[in-house]
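# Build me a model:
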Amino acid sequence: MKRKAGRARPAPGMAGLRHPTQMIATAFAAAVLIGSVLLSLPVATESGTRADYVDALFTSTSAVCVTGLITVDTPAYWSTFGEVVILVLIQAGGLGIMTLATLFAVLVSRRLGLRARLLAQAETKSLTLRDLRRVVRNIVMFSLGTEAVVAALLTTAFVAGHDQPPGRALYDGVFHAVSAFNNAGFSLNSDSLMRYVGDPWVSLTICVAVVVGGLGFPVIFELLRSWRSPRTWSVLTRLTLGLTGALLVAGTVVITLAEYTNPGTLGPLSSPQKWLAGFFASVNARTAGFNSIDVAAQGPESLLATDILMFIGGGSAGTAGGIKVTTFGVLAFVIWAEMRGEPGVTVGRRRIPDTNQRQALALVLMSVGVVVCATFVLLGVSDYGLDRLLFEAVSAFATVGLSTGITADLPRAGQCVLIALMFIGRIGPLTLASALALRNRTRRYELPEERTIVG
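Below you'll find the model as predicted:
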């Protein structure tokens, strides 16, 4: 009997991976597992003994998901081999596993199939498939170029301002440049960047790298093309730049004023250094994870402000995490339109589609649900208070890496919760949900409409 014509059957081994986002989730998971195996090798530790696998898995997840949370002291525990593995995982996670795979396909075969282009589109958030190979090449070239410039500036600062040997300064400069641009927050110093709290050269260089990496590649490329014509900017660019600037200013003011007289944080610093440290804290709360002041000594006001900044995060399609400023901006304009009684939501002279509004609402509600559930579990398995555990959960989910110093002291169950949060936060709640779905469902009919009471 002849087989009826229909859709082509998936290739062996691919039957369970029908959606591009499933491939992305699988690729990130594979990278995490490979990294954990490498970090489990005796050569990866300073002591020459095998690392506990949970520590290796936690560090690998934190690196691939560009988070920065750690259960062991990076410079003291990991050897040079282990640090290089962490650096490679950060770079791979920041660029995106699918972006790297697409680049390799272009370089090797000079051809790119539709399936591979769809995979790369899903990872890079490209709005069209046109010239995707050029887009991926530009992403990699821009990333490596920016990291090289930042590394050169940091190396010079370490040599000229802190008397480091040139070789060590170069190593530190490259590591921190990659970590900063990819918003990872890993440092080769046990105190992160607290030793540079009053150094504007180091602090501002790190801040610029964090902000550029967190803007998102579509915004960066649009600015490079039409920076002289703001009126032609897309809604994405306007929302990202406007809200990024507003959040940086608000975060700087709130954190600086809240910690101004705190003897454990900004109190001993001069006035200019206080504002520099406050700005640094505001920038790095947007998912970078470096700290130049003691987070554990911060007051509840600045911790809450940091929670909010971490949860919002940075720009779409960049190296930052969180729900993204565009999501926050869309919901803000939805509220504004509802308060004014407008029939639609507009940003500038553009209308935001209903689908975007639903996506933003779903993303925020799912994110809140994940953070709340994780915090509830952490409360059950540890003895720390709500403020610290909520801070830890938001930091992990938003792939920030800031901590009040309790990560290593959490029980293994709590650390496994953070591993799950980092993974979910990196690939995105909606991406994870769509990866679990085999296909989109369509309804060929409409039900009668009935209004309900809201509020």
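# From here on, just use CA atoms for contacts and neighbour counts.
Will do.
# show me where the stretch 351-455 of the chain has helices.
Under the criterion DSSP state H, counting those that start in this stretch, the stretch 351-455 of the chain contains helices at 354-381, 386-397, 412-427, 429-436.
# Which among those helices is found nearest to residue 169?
Ranking these by their distance to residue 169 (criterion: Cα to Cα) puts helix 386-397 first, at 29.1 Å.
# Residues in contact with that closest one: which ones?
Contacting residues not belonging to helix 386-397 are listed as 67, 69, 287, 300, 303, 307, 310-311, 321-322, 371, 374-375, 378-379, 401-404, 406-407, 418-419, 421-426 [Cα atoms under 8 Å, 6 or more residues apart in numbering].
# same question, stretch 238-254
Contacts of stretch 238-254 from elsewhere in the structure, counted by Cα under 8 Å, 6+ apart, are 215, 219, 275, 278-283, 302, 305-306, 309, 314-315, 325-326, 329.
# cool, stretch 127-135 as well?
With Cα under 8 Å, 6+ apart, stretch 127-135 has contacts from 102-103, 106, 112, 117-118, 120-121, 126.
# and residue 67, how many neighbours?
Here the count is done by other Cα atoms under 10 Å, and residue 67 has 35 residues near it.
# For it, what is the enclosing helix or strand?
Assigned by DSSP states H and E, residue 67 belongs to neither a helix nor a strand.
# Could you also give me the structure for this second sequence? I'd like to compare it with the first:
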Amino acid sequence: MSSLHFSIRRRRFSPPAVLATIYAVFIVLGAIALWLPFSSADHVTFSDAFFTAASAVTVTGLVVVDTGSDYTLIGQIIIAFLIQIGGLGLMTFAALLFTMLGLTIGMPQRLILRDELGQTGVSELLALVRVVILVAFTAEAIATAILMFVFVPEFGWTHGFWQALFHAISAFNNAGFSLFSDSLSGYVADPVVNITITLLFILSGLGFVVLADINRQRNWRKLTLHSKLMLSGTLGLILFAWVMFAILEWSNPATLGGLESDAARILASWFQAVTPRTAGFNTLDYAQMENSTTVMTLSLMLVGGGPSSTAGGIKVTTLIVLALATLAFFRRQERLNIFGRSLGMSEVMKVLALTALSIFLVAIGLFLASTTYKGDFLDLLFEVCSAFGTVGLSRGATGELDEFGRAVIVLIMFVGRLGPLTLAFFLATQSKPKVGYPEGKVFLG
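Predicted coordinates:
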């Protein structure tokens, strides 16, 4: 009986469970703060505030009310705070505070921090925390200063500064929240806004482990295998999406075809090529895009960015290992080889589990949401994939969801931010089989 009680307590207070609880508490507190009269307009309901808080903490960017007009300056500051906390990680800020106060961070807290940063060990966590904070605040400060050159002449010093700071925070954390009702569509041909915003979410989407490795080594040959996979995979996905988006939408009068110059079309193609990998901003209307472009965007949203980053999705490294495993199967190789390194079966099994679980969660979420949603099926699929990848792009279905549909999207955003494997490790039990069985054969394919 005592051993059972210990097992229950150990599961209840496991690091993934504590991490999920902390995020849930911040969503509830954020919802209450956004619902108060000084934060939002009178017509904003608690359901609206809860959805906004969940979207901010999970750095998704899906909205049911207009952020710029339906929330006051205080409400917008609360949203920016939730984005920053959710993007960089709640335990990251806690670890920084403990360090500044000279307090010791115990092993239980290190285990929670390890899960939040997507690491496998605890030896260099505090060094990584310092990298996260330094890179985030430096990048956001520089981006704010650059964006002020655009927003200050248009809105004045005070409002222009806030516009620049809010969008810098939202972009670096891959949140996709904008104070404009049409996101950044009004700046579709502005090179300063397009390049600054995209560089922010590409930088943070690489993952802080990669950034720390680049800063430490500064030589391609000395980089870790993970960094090489992330850099090459990110570059490949961006170039592929950039070219394909331009080809598919070039003559569409509702998107690229409606822009005045080829330079604007190329710039808009660049922005739409990189934003689906969990950034969430848009300079063109995704509801007006070709079906082929929508399908490509769905795939990019599911892939996402890198581990230990502000991005969601199954991650770029997962896609690469999955492709390598498929290639190795056809070549009848037992190990995966790339960049002079090999990957074993444990990595392949983890990738297969993550991919299968992600597909299952998206399918279940789509089914549940479709039971009450009466609109276009492709629009709903787009919203579900956007929620799971914590992207924030929308074709308009989010605003048409009822309370049940909103709850489903919130749950998907929550799982997408924590990570499917974190949820699985929380629910699973580790045990060794007491009985061995002879091998059997199953016919596949």
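# before we move on, back to that, highest neighbour count among the contacts of stretch 127-135 of structure 1?
With neighbours set by other Cα under 10 Å, the maximum within the contacts of stretch 127-135 of structure 1 is found at residue 120, which has 28 neighbours.
# That residue maps to what in structure 2?
Under the alignment (TM-score structural alignment), residue 120 of structure 1 pairs with residue 113 of structure 2.
# Against residue 62 of structure 2, how distant is that match?
Taking Cα to Cα, to the nearest Å as the measure, residue 113 of structure 2 falls 27 Å from residue 62 of structure 2.
# Could you double-check that residue 413 of structure 1 sits in contact with residue 381?
Yes. Judged on Cα atoms under 8 Å, residue 413 of structure 1 makes contact with residue 381 at a distance of 7.1 Å.
# thinking again about what came up before, arrange the helices of the stretch 351-455 of structure 1 in TSV, one row each, with mean neighbour count and distance to residue 269 of structure 1 as further columns.
Rendered in TSV, the data for these read as follows (neighbours: other Cα atoms under 10 Å; distance: least, Cα to Cα, whole Å):
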stretch	mean neighbour count	distance to residue 269 of structure 1
helix 354-381	17	34
helix 386-397	25	25
helix 412-427	21	34
helix 429-436	18	40
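# how about TSV for the ones you listed, with distance to residue 340 of structure 1 added?
As requested, the helices of the stretch 351-455 of structure 1 are exported to TSV (distance: least, Cα to Cα, whole Å):
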stretch	distance to residue 340 of structure 1
helix 354-381	17
helix 386-397	32
helix 412-427	34
helix 429-436	30
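# so which of those helices comes closest to residue 10 of structure 1?
helix 429-436 (16.2 Å).
# equivalent range in structure 2 for that closest one?
Aligning helix 429-436 of structure 1 against structure 2 (TM-score structural alignment) gives residues 420-427.
# residues making contact with the matching stretch?
Stretch 420-427 of structure 2 is touched from outside by 11, 14, 16-17, 115, 353-354, 357-358, 415, with contacts defined as Cα under 8 Å, 6+ apart.
# now swap in stretch 182-189 of structure 2 and tell me
Here stretch 182-189 of structure 2 makes contact (Cα under 8 Å, 6+ apart) with 177-178, 193-194, 263-264, 267-268, 281-285.
# cool, and stretch 59-76 of structure 2?
Counting by Cα under 8 Å, 6+ apart, stretch 59-76 of structure 2 makes contact with 33-34, 38-41, 44, 48, 51-52, 55, 83, 86-87, 173-181, 278, 280, 310, 386-387, 389-394, 398-399, 413, 417, all of which sit outside it.
# related to what we said a few turns ago, can you name the two of the contacts of stretch 127-135 of structure 1 that sit furthest apart?
Spatially, the most separated pair among the contacts of stretch 127-135 of structure 1 is 106 and 126, at 17.0 Å (Cα to Cα).
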